[in-house]
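# Just a sequence and a predicted model for now, questions to come.
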Amino acid sequence: MSTGGGTDGTAGTALAEQARAKVNLTLRVLGRRPDGYHELESVVAFAGVADRLTLTPGAKAELTVTGPRAAECGALDDNLVFRAARALGARIEGLRSGQFTLDKQLPAAAGIGGGSADAAAALRLLAASNNIAFDDPRIMAVARATGADIPVCVASKACVMTGVGETLAPITLPPLPCVLVNPRVPVATRDVFAELGLKPGEFRAGLSEVLEAVAWPAPGAAAEDWIDALAGGSNDLEAPAIRVQPAIAQVLAVLRAAEGVRLARMSGSGATCFAIFSSETEARAAAAAIAAGHPGWWVEASVLN
């Protein structure tokens, strides 16, 4: 599933993948399992903005990070790209790795799965480089073991994600013009879940509520139908995230005041928020206005699908 470069595993042939931003259009926290993991239900889409990861096959795994967000990546030896590569190598004897170069465009600790998308891109690149089938179960097993958001990022296609992120039901989502905004403040997922305050074994939703979950529009439904359906949802982490980082409330207020906005909400555990518009023209105009008014923020017009 390489999006660029060669796919035959020839030594020295650079392969490339886009690591697209993940956006949680809705996010319900159903409860916390006895093992401490949270049970979720989320409609997930992917934006056109992305990191770019390249791999030049070789014997030794190495990582170089470039781009405007490179300084936000932290220690490279603990980067999710490395962790995913090591985990796949432990499962597949003789796996050839190589030189990874990550062009980091997405903000870190931002609720849009930047690191997870990078790790998923690494798994796709390693599969292509080693002539491993994309649907090889070892790929998804490593994704699940390495990070909760990595499985949904492997295919990077719209879906309803449940469980702790491992159960994925594909959906057909029409293109939704959007603006993504991050106030350039990192928000740790663990801090937001701690603020939510669920104890192991505590559930916020009973079985009957889960069974009565929203029925999402059928394939072929118009964007208008999807916007109406999504408006009936929520992000259960939005309120606790605002308590952790009040700047999120300001971002949401700005997005909700934008001309032509149809829906604005926080993604994931924050601090990135999104707004959906009826047209790409409206989204671009809103992004330009917001960027001009808040030059310190990360602002991108894109399309969700």
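Noted; the coordinates are in hand.
# from here on, contacts and neighbour counts on C-alpha atoms
OK.
# How far off centre is stretch 97-107?
Chain-centre distance of stretch 97-107: 16 Å, with C-alpha atoms, centre = their mean, to the nearest Å.
# How about stretch 261-277?
The answer for stretch 261-277 is 13 Å, by C-alpha atoms, centre = their mean.
# Stretch 291-305 now?
17 Å.
# tell me which residues of the helix or strand harbouring Met161 are tucked away?
Per DSSP states H and E: Met161 is located in strand 159-163. For strand 159-163, a neighbour-count test (16 or more other C-alpha atoms under 10 Å) marks Cys159, Val160, Met161, Thr162, Gly163 as buried.
# another one to put next to it:
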Amino acid sequence: MLTTRAPAKINLTLHVLGRRQDGYHELESLVAFSGAGDTLSLTPDETLSLDVAGPTASAAGAGADNLVLRAAQRLAEDVKGLRLGRFRLEKRLPVAAGIGGGSSDAAAALRLLARANGLAADDPRLTAVARAVGSDVPVCLDPRARMMRGAGESLGAPIRLPLLPSVLINPGVPVATAPVFAALGLQPGASRKGAGHCDIDARPGAEELLAALRKGRNDLEDAACLQAPVIVDALAILRAARGCRLARMSGSGATCFAVFATRRDAVRAARVIRAQHPEWWVNTAVLR
């Protein structure tokens, strides 16, 4: 059995530059990853199957639309004689939450299949399949902090971030991505002025990074808050927590994150939020 983690993807920033003629939105996003995530295992076999367990298994589903199966089937089309197998997904991340849970699962499936079949990690067929399966899958193939541009197909070099003690919270409300982007009202070919992202060094210091993050934003935050007003509450709670240095929504929501001065501050804030909102998903993490 082969096993790998499928970590949560966190958009520290998310700038929408415009909308391309093909309908996709042009993005610039500094992406980091959390220690929190799902776990995917593969037992090589002649047939392909998926078993999903864990706290959020029912929302993820194990049918043909699960991105793990879609990624495996697509890779089998491109790599003749690919050995498949039985996947088991331990699903812990919330679904439709803006943290790339399904995309990270799909990327994990591609990594496991590559190991089982002796494919190099940089095999171009893996990248091609990742792009075909979903816009967030390519950045999750090698889950390290980096800039993501375009519709997710253009990836910068890895960035060595300082450790960022954080709290992730999801209020339990799924947010559909398409309506959030649609609320921006951008027609194909349209661009947004002043939407560019500041430069990020390959190895920024903590204060330097926080200053850059404060200059950034998530352009989907307002639209997502209209769709799920509880996001406003989640952000307010994080910003009011002692030691919070930055709070923002990730992706198209509804998961929000806060960066804290110390791990102790993050742990204390998470404990208080869990006590106040036991129905929410609350996780302490170190983003990297």
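Good, I have the coordinates. Please read all numbers here as calculations on a predicted model, not as lab measurements.
# TM-score of the superposed pair?
Here the superposed chains carry a TM-score of 0.98, computed using TM-score structural alignment, normalised by the length of structure 2; 287 aligned residues with a C-alpha RMSD of 1.1 Å.
# Val137 of structure 2 matches what in structure 1?
When structure 1 is aligned by TM-score structural alignment, Val137 of structure 2 is paired with Ile150.
# and the strand holding Met161 of structure 1, which stretch of structure 2?
Using TM-score structural alignment, strand 159-163 of structure 1 pairs with 146-150 in structure 2.
# What of stretch 278-285 of structure 1?
Going by TM-score structural alignment: stretch 278-285 of structure 1 matches residues 261-268.
# which residues sit against the matching stretch?
Residues outside stretch 261-268 of structure 2 that contact it (C-alpha atoms under 8 Å, 6 or more residues apart in numbering): Pro165, Ser166, Val167, Arg242, Gly243, Cys244, Arg245, Val259, Phe260, Thr284.
# for stretch 196-214 of structure 2, how far is the first residue from the last?
Distance between the boundary residues of stretch 196-214 of structure 2 (C-alpha to C-alpha, to the nearest Å) amounts to 14 Å.
# Would you map the helices across the stretch 151-288 of structure 2?
177-182, 206-215, 221-227, 230-240, 263-276 (DSSP state H, counting those that start in this stretch).
# Same list (the ones you listed) but as CSV, adding mean neighbour count.
Conversion of the helices of the stretch 151-288 of structure 2 to CSV gives the following (neighbours: other C-alpha atoms under 10 Å):
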stretch, mean neighbour count
helix 177-182, 15
helix 206-215, 14
helix 221-227, 19
helix 230-240, 18
helix 263-276, 17
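# okay if I get these as JSON lines plus distance to Thr13 of structure 2?
Output for the helices of the stretch 151-288 of structure 2, formatted as JSON lines (distance: least, C-alpha to C-alpha, whole Å):
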{"stretch": "helix 177-182", "distance to Thr13 of structure 2": "16"}
{"stretch": "helix 206-215", "distance to Thr13 of structure 2": "7"}
{"stretch": "helix 221-227", "distance to Thr13 of structure 2": "11"}
{"stretch": "helix 230-240", "distance to Thr13 of structure 2": "15"}
{"stretch": "helix 263-276", "distance to Thr13 of structure 2": "20"}
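# rewinding a little: from the chain's centroid, how far away is the strand holding Met161 of structure 1?
In terms of C-alpha atoms, centre = their mean, the centre of strand 159-163 of structure 1 is found 13 Å from the chain centre.
# so what does that strand touch, helix or strand wise?
The helices and strands touching strand 159-163 of structure 1, judged by 3 or more C-alpha pairs under 8 Å, 6 or more residues apart in numbering; DSSP states H and E, are strand 38-58, strand 167-170.
# Return the most buried member of those.
strand 38-58 (a mean of 22; mean count of other C-alpha atoms under 10 Å).
# in structure 2, what residues pair with the helix or strand following it?
Downstream of strand 38-58 of structure 1, the first helix or strand assigned by DSSP H and E is strand 62-66. Using TM-score structural alignment, strand 62-66 of structure 1 lines up with residues 49-53 of structure 2.
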